[in-house]
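# turn this into a model:
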Amino acid sequence: MSLLDQLNNDMKTAMKAKDKATLSVVRMLKAAVTNEQINLGHDLTADEEATVLSREYKQRKESLAEFENAGREDLIEQAKHELSVVEKYLPEQLSEAEVKAIVTKAIEQTGAESMKDMGKVMGVVMPQVKGKADGKLVNETVKAALQ
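The predicted model follows:
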């Protein structure tokens, strides 16, 4: 089942359950996937779907951080709910240990020795973890390994 089919089914389920909060998030995700499909001019591959979902997840995570900094309790709960809905569609996330193993392997492959080689390492690591790990975590792991 494609992501769009899954989103359509979940949208119908949310409508029947009169779950307006979930319905709103599913509709936003469906719109983001559809817009990406239109922009690219073809059906999305699994990697492209993961990219769209990761982008949506990151936006909501950043919004949550902003709401927490501003002390907006009313919006924090909504943002947390949106994050939980988006997480259902993301591929299973890699653990820190798995990311470290991938980074270590990439450093060996590229022969990286210092922070100057960070771009090489990131270039090897990111395609492997796309949609499966937070870019910030990967960045911090690479920095720690190269220091």
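
# okay, CA-based contacts and neighbour counts for the rest of this
Will do.

# surely residue 114 meets residue 144?
No. Between residue 114 and residue 144 there is no contact under CA atoms under 8 Å: 10.5 Å.

# what ranges do the strands span in the protein?
For the chain, strands defined by DSSP state E do not occur.

# in it, which helix is the longest?
helix 46-70 (DSSP state H).

# and this one, so I can compare the two:
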Amino acid sequence: MDLRARFTEEMKASMRAGDAPRTSTIRMVIAKLKEADIAARPSGVTAIPDDQIAGMLRGMVKSRRESVDLYRQGGRTELADKEEAEIAVIESFLPRQMDDAAMQAAVAEAVAETGAASIKDMGKVMAALKAKHAAVLDMAKAGPMVKAALGD
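As a prediction, this is how the structure comes out:
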């Protein structure tokens, strides 16, 4: 089942269950998806593909994590808890992320594939990782691993 269909089915299920916070978060995701589809129309795309949807979801999670930090610093734990609940719902639609061992292996493979020898080749390695593992690799964690593999 593609992500769009999953959003619809999950929203129906949460509405039936009376889970208002989950329903609200899924509606927010669907609205963001419609916004992304509209933004992609000028380039001739009527509906963005699943890999771009996953990127959109990761962006939503990232902004909520930043909000959680700010709310915690400001002593607004109720708002931080609400954001964390939204993060959990959004992450339920994302594919499982690679663990550290798998990330190390993917980085080593990308370094070997690109023939990277120094830190100057970091961009090539990151591009290879993104092309091959974008959906399941946290690029923020991959950066330092690539840097370490290339010898700082």
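
# please state their TM-score.
The pair, once superposed, lands on a TM-score of 0.89 when counted by TM-score structural alignment, normalised by the length of the first structure; 147 aligned residues with a CA RMSD of 1.6 Å.

# which part of the first structure lines up with stretch 87-97 of the second structure?
On the first structure, the counterpart of stretch 87-97 of the second structure by TM-score structural alignment is residues 83-93.

# what comes up buried for the matching stretch?
Using 16 or more other CA atoms under 10 Å as the test for burial, stretch 83-93 of the first structure gives 83, 85-87, 89-91.

# state the distance from the spatially most central residue of the first structure to residue 40 of the first structure.
In the first structure, the centroid-proximal residue (CA atoms, centre = their mean) is residue 54; its distance is 2.1 Å. Plainly put, residue 54 of the first structure is 17 Å away from residue 40 of the first structure if you go by CA to CA, to the nearest Å.

# tell me, how many residues neighbour residue 133 of the second structure?
By other CA atoms under 10 Å, 16 other residues sit near residue 133 of the second structure.

# residue in the first structure paired with it?
Checking TM-score structural alignment: residue 133 of the second structure goes with residue 129.

# quick one: stretch 104-112 of the first structure aligns where in the second structure?
Counting by TM-score structural alignment, stretch 104-112 of the first structure corresponds to residues 108-116.

# please apply the same query to stretch 44-55 of the first structure.
Aligned by TM-score structural alignment, stretch 44-55 of the first structure falls on residues 48-59 of the second structure.

# from the chain's centroid, how far away is that stretch?
7 Å (CA atoms, centre = their mean, to the nearest Å).

# give the buried residues for it.
Buried, per 16+ other CA under 10 Å, within stretch 48-59 of the second structure: 48, 53-54, 56-58.

# show me which of the residues you listed is closest to residue 74 of the second structure.
residue 58 (24.4 Å; CA to CA).

# what's the closest one in contact with, if anything?
91, 94 (CA atoms under 8 Å, 6 or more residues apart in numbering).

# swap in residue 90 of the first structure?
Per CA under 8 Å, 6+ apart, neighbours of residue 90 of the first structure: 50, 53-54, 131-132.

# what residues sit buried inside stretch 134-152 of the second structure?
Counting neighbours by 16+ other CA under 10 Å, stretch 134-152 of the second structure gives 134-139, 142-143, 145-147, 149-150 as buried.
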